[in-house]
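Colleague: dropping a prediction and its sequence here:
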Amino acid sequence: MLSSIVTSKTRIKLLLKFFSHNNSGYLRSLAKEFDESTNSVRVELNRLTEAGLLNTEDEGKTKVYRANKSHPFFEEISNMVSKFLGLDELMEKIVRRMGAVEKAYIVGDYAHGKDTGEIEVLLIGKNLDLKYLDFLKDKTYEKLQRKVIVHLQEEELEEVKGIMIFGG
């Protein structure tokens, strides 16, 4: 879906990186993470910056890039990226069909912008449907090729390290 709208694979990777998480990055680390040449990453970073989608900030000799949260399309792009990743659908199904889910958080590496192939979810609630949870985990792996690890909690913790929060 996203690849039919955005034709550059490097640009897609950058959009996913910056708009699915509150991430920042610099040229060389992004090139290494994406296994792309620094030149192809630089070209796309420049295009996204010129379009106003990314902000830059100098940290010493390094230019750091982040999503421009004040851009008029920030929310729309974030929503589109989230839908592309399938997280909206996953969290919506969990909250809607799992039972008394009070809150659902995406935590761990994925919440911090590292796609390790695993998505960790913290569910807060009581009497949750564990059979349906197993079904959802299998379906998510089939669809997203990501393993889902679920942590269950009956009461909300004082502080949750995840940055993606979905209310129930």
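Modeller: Looks like it arrived, so ask away. Please read all numbers here as calculations on a predicted model, not as lab measurements.
Colleague: going forward, measure contacts between C-alpha atoms and count neighbours the same way
Modeller: Will do.
Colleague: and the helices in the protein?
Modeller: All helices of the chain, identified by DSSP state H, fall at 2-5, 9-20, 27-34, 38-50, 74-85, 87-97, 130-144.
Colleague: and these, which is most packed in?
Modeller: Among the helices of the chain, the stretch with the highest mean neighbour count (mean count of other Cα atoms under 10 Å) is helix 9-20, at a mean of 20.
Colleague: centre of the chain versus it, how much separation?
Modeller: Chain-centre distance of helix 9-20: 10 Å, with Cα atoms, centre = their mean, to the nearest Å.
Colleague: just checking, what packs against that helix?
Modeller: Taking 3 or more Cα pairs under 8 Å, 6 or more residues apart in numbering; DSSP states H and E as contact, the helices and strands that helix 9-20 lies on are helix 2-5, helix 38-50, strand 62-67, helix 74-85.
Colleague: contact partners for L2?
Modeller: Counting by Cα atoms under 8 Å, 6 or more residues apart in numbering, L2 touches I12, F84.
Colleague: and here is the other one:
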Amino acid sequence: MLHQLVTSKTRLRLIVKFFLFEEETYLRRIVREFNDSANAIRVELKRLSDMELITGRPVQNRRYYKVNKDHYMYEDMNRLVRNYVQWDQMQELLAETKWQKVYMASEEQPPHGLEYIVEVKESSQYAGKQVLLGESIKVNFVPPDTIRSMAQTLIMVHRFDLGRANIRPQLS
């Protein structure tokens, strides 16, 4: 449903990225990650900033962006995005594995083409396995070498933080 409300593919990818991976990032990093034009991303970052869903702050010659947790719609948007990508079910699956990074494959027709790529060690019992999350979301467990050779655009949505005991992102 979210992909029907947000018709810009770039804006949808940015919304998902900012709400799932709540770290600051800057334009060039997003351009590399999304494999999209800087202008298209800049336009959508401006739109999201104008709506105050994200905030930006200058640091030297870069502008860093992050989700605005003080926005009056933050809680609702957070729930909507997490429901759209079945994040709670994904977290349950991740709790069973030793993983390093989680990516979302960028597809033209979400949610039917929505796919998670979970980076695991080569020696992991999950390496090379695929499971279905819900009715339509594929989850592929792959070693780092496979990720580097993938042709599709991958959007990082979560990274394991060795300093945290709890991997489940909390709704603020």
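Modeller: Okay, I see it. Everything numeric here is computed off the predicted structure, so don't read it as measured data.
Colleague: quick TM-score on the pair, please.
Modeller: Here the TM-score for the pair of chains, by TM-score structural alignment, normalised by the length of structure 1, is 0.64; 131 aligned residues with a Cα RMSD of 3.3 Å.
Colleague: how near is V148 of structure 1 to R42 of structure 1?
Modeller: Counting by Cα to Cα, to the nearest Å, the gap from V148 of structure 1 to R42 of structure 1 is 33 Å.
Colleague: ok, now I165 of structure 1?
Modeller: I165 of structure 1 sits 32 Å away from R42 of structure 1, going by Cα to Cα.
Colleague: with adjacent residues omitted, what lies nearest to V6 of structure 2?
Modeller: L12 (5.9 Å; Cα to Cα, 6 or more residues apart in numbering).
Colleague: rebuild the helices of structure 1 as a markdown table, extending it with distance to D58 of structure 1.
Modeller: As requested, these are exported to a markdown table (distance: least, Cα to Cα, whole Å):
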| stretch | distance to D58 of structure 1 |
| --- | --- |
| helix 2-5 | 30 |
| helix 9-20 | 17 |
| helix 27-34 | 12 |
| helix 38-50 | 14 |
| helix 74-85 | 22 |
| helix 87-97 | 32 |
| helix 130-144 | 36 |
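Colleague: and those helices: which comes nearest L123 of structure 1?
Modeller: Proximity to L123 of structure 1, assessed across these by Cα to Cα, is greatest for helix 87-97 (8.8 Å).
Colleague: elements contacting that closest one?
Modeller: Under the contact criterion of 3+ Cα pairs under 8 Å, 6+ apart, helix 87-97 of structure 1 touches strand 100-107, helix 130-144.
Colleague: using CSV, lay out these together with distance to V160 of structure 1.
Modeller: Below are the helices and strands packed on helix 87-97 of structure 1 laid out as CSV (distance: least, Cα to Cα, whole Å):
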stretch, distance to V160 of structure 1
strand 100-107, 8
helix 130-144, 21
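Colleague: for Q153 of structure 1, which of those is the nearest?
Modeller: Using Cα to Cα, the nearest of the helices and strands packed on helix 87-97 of structure 1 to Q153 of structure 1 is strand 100-107, at 9.9 Å.
Colleague: tell me what the closest one is packed against?
Modeller: Going by 3+ Cα pairs under 8 Å, 6+ apart, strand 100-107 of structure 1 lies up against helix 87-97, strand 118-126, strand 164-167.
Colleague: of all those, which lies closest to S3 of structure 1?
Modeller: Between S3 of structure 1 and those, the shortest gap by Cα to Cα is with helix 87-97, which sits at 17.7 Å.
Colleague: how close does the closest residue to D88 of structure 2 other than its chain neighbours get to L162 of structure 2?
Modeller: Leaving out its chain neighbours, the residue that sits closest to D88 of structure 2 by Cα to Cα, 6+ apart is R82, at 7.1 Å. As judged by Cα to Cα, R82 of structure 2 and L162 of structure 2 stand 23 Å apart.
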